[in-house]
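Chemist: have a look at this fold, sequence not included:
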């Protein structure tokens, strides 16, 4: 029972994030590492990926599509990790420390959890909660 609830929660999280990427991209552009080409396009397409991943994660027609969405969202969480690290470094370099350690440290720990949660809720893995 917990897996479907968390699947929907993760889908809502990614749908909201995707919506914000598309409608208010400025904060994401500010934290984009300088080595990323075409930052506006990257923010736009990451928003699209989040929205599509969210929909595919909760659709009921195809378990293979749900699994593909879960893998895609897990890979997405890995790919955006450099931007999170860059944001952390930018904030800590500010005199007021920006959002501070109370924001960034939990965020750093949450990223691997998002990877696992996508894979677990998408039925890609049962680890470490094996079904009996």
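Modeler: Good, I have the coordinates. The structure presented is a predicted model; accordingly, all values stated were derived computationally and were not measured.
Chemist: from now on I want contacts and neighbour counts done on CA atoms only, so please keep to that.
Modeler: OK.
Chemist: strands of the chain, start to end?
Modeler: Taking DSSP state E as the criterion, the chain contains no strands.
Chemist: any idea which residue is closest to the centre of the chain?
Modeler: Residue closest to the mean C-alpha point of the chain, counted by CA atoms, centre = their mean, is residue 77 at 4.4 Å.
Chemist: gap between the closest residue to it other than its chain neighbours and residue 124?
Modeler: Closest residue in space to residue 77, ignoring its immediate chain neighbours: residue 115 at 6.0 Å, by CA to CA, 6 or more residues apart in numbering. Counting by CA to CA, to the nearest Å, the gap from residue 115 to residue 124 is 11 Å.
Chemist: put this beside the first:
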């Protein structure tokens, strides 16, 4: 007996309408998405701990116009640790929301990266304008990774 396959099960990966996850799976599922989500969590956790272990290095990213740089460093470190935990521990139904929050955080800290480039401040091995410029180009990759790995983009597209 031949039964027709459902469209979701037959949609090739990478084609329009494909979410890049198993048919019927929760947002942000699939091995590649999970690995990217965990990599982002490790990156955020490492940076979050670094905010307290070597706060002076993070001062290079706080724009000169921002008040209370020590508080900014501490608060952003706590936020990074919380976001790292959320990327790993949030239930699948909340992953898209976590993705949007992580992406927004990466956008919110971008002015600090710009400030480090404009002021020419060396930190984190970024001791040249070329290295600091390359870091600026990498920030959109982090935003995209947060949205993709959590299924935030796919969930947004489904709602539209």
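Modeler: Here it is on my side, so go on. All of these numbers come straight from a predicted model, not from anything done at the bench.
Chemist: circling back: need the counterpart of the residue nearest to the centre of structure 1 in structure 2.
Modeler: When structure 2 is aligned by TM-score structural alignment, residue 77 of structure 1 is paired with residue 106.
Chemist: and for residue 89 of structure 1?
Modeler: In structure 2, the residue paired with residue 89 of structure 1 according to TM-score structural alignment is residue 118.
Chemist: hang on, the earlier thing: any idea how far the match of residue 77 of structure 1 lies from residue 46 of structure 2?
Modeler: From residue 106 of structure 2 over to residue 46 of structure 2 (counting by CA to CA), the distance is 15 Å.
Chemist: just residue 138 of structure 2 next, same as before
Modeler: 17 Å.
Chemist: for these two, work out which one has more neighbours and name it.
Modeler: Legend: neighbour count by other CA atoms under 10 Å for residue 138 of structure 2 and residue 46, higher for residue 46 (15 against 11).
Chemist: map the more buried one across to structure 1 for me.
Modeler: By TM-score structural alignment, residue 46 of structure 2 lines up with residue 16.
Chemist: in the top helix by length along structure 2, what's buried?
Modeler: Secondary structure of structure 2 read by DSSP state H shows that its longest helix is helix 31-53. Residues of helix 31-53 of structure 2 classed as buried under the neighbour-count rule (16 or more other CA atoms under 10 Å) are 33-34, 36-42, 44-45, 47-51.
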